[in-house]
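Engineer: Attaching a predicted model along with its sequence, questions to come.
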Amino acid sequence: MSLEFFSLETIQELAREYGYWTVFVGIALENTGVPLPGETITLVGGFLAGSGELNYWWVLTSAICGAVLGDNFGYWIGKVGGWPLLVRVGRLFRIPEIQLLEVKAQFLKNAPRAVFFGRFIALLRIFAGPMAGIAQMPYPQFLACNFGGATVWAATMVTLSFFLGRIVPLHELIHSVARFSVVALAIAAFSIALPMWLESRSKKLAVPEEPAADASESLPL
């Protein structure tokens, strides 16, 4: 698909023509793992609600339901067949399986926060559901974090564009939110990579070096 398909003008046209279905389906597909601009779709929905073309509460409900349903699909896809696929991709890029296991364990440790707050972070919003399934996050815990995160995220995005869309151009609002998501991604990546690096470094320092053989013992009598 070309980038023109995902242009702001096209998304606005789809939202005006299909209304709440555009919001619901777009966000559901993105949270399943399909790289669609769900954040932009949600902001457009809130903007159209602010201009009176759509109803605020129906846009919000569509966003929440789409996010919850999409993440559930992503979770089960990841749980059923995500790990073998990840291992094959890792082999393609020469990433050892033990390193993938470390990433899996690290994600599981932070899974509740990743699922709840991941919607505010670029890329993680797409992969949080499948990664939770791959990491075997308990489903009841996932469901609670998923619903809570979807509600907070959708309410924030829809309300933000509902009010600010009246005084700030929509494209500027979308760019500002996108920049925040990228910054959040950088912070999240650093917070995950740093502990892993420190742990790896401490393990290397903990391994005692082999004592050098005494030169006098190696001399023949």
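Structural biologist: On my side now, so go ahead. Numbering: from 1, shown residues only.

Engineer: Going by C-alpha atoms from here, please, whenever you check contacts or count neighbours.
Structural biologist: Will do.

Engineer: what's near enough to touch the closest residue to Leu48 other than its chain neighbours?
Structural biologist: Leaving aside its chain neighbours, Leu48 sits nearest to Leu54 (5.6 Å; criterion: C-alpha to C-alpha, 6 or more residues apart in numbering). For Leu54, the contacting residues are Gly19, Gly45, Leu48, by C-alpha atoms under 8 Å, 6 or more residues apart in numbering.

Engineer: try this one side by side with the last:
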Amino acid sequence: MHVQEWLDTVPPAAVYAVVSLVIGLESLGIPLPGEIVLVSAALLSSQHSDINPLILGACASLGAVIGDSIGYAIGRKGGRPLLAWLGKKFPRHFGEGHVATAERSFQKWGMWAVFFGRFIALLRIFAGPLAGVLRMPYWKFLIANFLGGVIWAGGTTAGVYYVGLVAESYLKKFSFVGLGAAVLIGIASMLIVKRKAKRATEEKEAAEQESVPAAD
């Protein structure tokens, strides 16, 4: 079962909670498909009036900001031994190469790494913990974290929601066009068949008339 299909089976309040929780857990350093869940929920909100895109965006933003802040606190307390432990548990996400790439980004860009890290899958799970490990001042982290989380979550929700509305409207129009085309094709086919049948009847009658004198 796909994420969107599963979300469609739960109440709207649960959708908000699931989106906020998954994004929050991903933000604090657990490799989960937060973006996939958010996109699926936003697309679902464009198809169901029960799911409010504003509430969905707010819940996603809240999960992103709180999750990153918790990840920052964990990274600040655990330090590099935490990254080493995560590398053993999740080598595909916290391997030495990934950590080194993320660390270079943080050292080069600072607050901007936290901000833009929200839009990059690899850095999204690193932003909070790594900022804590590198002892970035919390006020700097909080500003970048808040702006990045709100713009990413709100922008993704709004973009997917409106794309879903446009797509649904297009498909409806397409269905009417298809129906009209089907009717026209049906009428044309009927006229063609009728014309061929009339021609075949006329040819048969002409053949019969020609055969009568020959018999006489």
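Structural biologist: Yep, that arrived. As the structure is a computational prediction, the values presented were derived from the model and not from experiment.

Engineer: what TM-score do we get after superposing?
Structural biologist: Scored against TM-score structural alignment, normalised by the length of structure 2, the superposed chains reach a TM-score of 0.64; 160 aligned residues with a C-alpha RMSD of 2.9 Å.

Engineer: What residue in structure 2 is paired with the residue nearest to Leu48 of structure 1?
Structural biologist: Per TM-score structural alignment, the equivalent position to Leu54 of structure 1 in structure 2 is Ile51.

Engineer: go on, Tyr75 of structure 1?
Structural biologist: Per TM-score structural alignment, Tyr75 of structure 1 is aligned with Tyr72.

Engineer: and that match, how many residues sit next to it?
Structural biologist: When neighbours are counted by other C-alpha atoms under 10 Å, Tyr72 of structure 2 registers 29.

Engineer: Would you mind reformatting the contacts of Leu54 of structure 1 (as JSON lines) and adding columns for secondary structure and neighbour count while you're at it?
Structural biologist: Formatted as JSON lines, the contacts of Leu54 of structure 1 follow (DSSP: H, G, I helix; E, B strand; the rest coil; neighbours: other C-alpha atoms under 10 Å):
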{"residue": "Gly19", "secondary structure": "coil", "neighbour count": "20"}
{"residue": "Gly45", "secondary structure": "helix", "neighbour count": "33"}
{"residue": "Leu48", "secondary structure": "helix", "neighbour count": "24"}
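
Engineer: And those, which is closest to Met157 of structure 1?
Structural biologist: For those, the residue nearest Met157 of structure 1 by C-alpha to C-alpha is Gly45; the value is 9.3 Å.

Engineer: From Ala188 of structure 2, how far out is the aligned partner of that closest one in structure 2?
Structural biologist: Counting by TM-score structural alignment, Gly45 of structure 1 corresponds to Ala41 in structure 2. Computed as C-alpha to C-alpha, to the nearest Å, the Ala41 of structure 2 to Ala188 of structure 2 distance reads 44 Å.

Engineer: Then Ile151 of structure 2?
Structural biologist: Ile151 of structure 2 is 54 Å from Ala188 of structure 2, by C-alpha to C-alpha.

Engineer: who has more neighbours, those two?
Structural biologist: Set Ile151 of structure 2 next to Ala188 and count neighbours by other C-alpha under 10 Å: Ile151 wins out with 17 against 12.

Engineer: For the residue most central in space within structure 2, give me its contacts.
Structural biologist: Central residue of structure 2 (C-alpha atoms, centre = their mean): Val39, 2.9 Å from the mean position. By C-alpha under 8 Å, 6+ apart, the contact list for Val39 of structure 2 reads Thr156, Thr157, Val160.

Engineer: List the residues that contact the first one.
Structural biologist: Read it as Thr156 of structure 2. Leu38, Val39, Ala42.

Engineer: can you list contacts of stretch 104-119 of structure 2?
Structural biologist: With contacts defined as C-alpha under 8 Å, 6+ apart, stretch 104-119 of structure 2 is touched by 123-124, 127-128, 131, 140-141, 144-145, 147-149, 152.

Engineer: could you flag which of those are buried?
Structural biologist: Among those, those buried by neighbour count (16 or more other C-alpha atoms under 10 Å) are Leu123, Arg124, Ala127, Gly128, Ala131, Phe141, Ala144, Asn145, Leu147, Gly148, Gly149, Trp152.

Engineer: Surely the first one and Thr101 touch.
Structural biologist: Meaning Leu123 of structure 2. No - counting by C-alpha atoms under 8 Å, Leu123 of structure 2 stays clear of Thr101, with 9.0 Å between them.

Engineer: Overlap in contacts, those two.
Structural biologist: With C-alpha under 8 Å, 6+ apart, Leu123 of structure 2 and Thr101 have no common neighbours.

Engineer: Would you mind giving the secondary structure of the residue nearest to Leu48 of structure 1?
Structural biologist: Following DSSP: H, G, I helix; E, B strand; the rest coil, we place Leu54 of structure 1 in the coil state.
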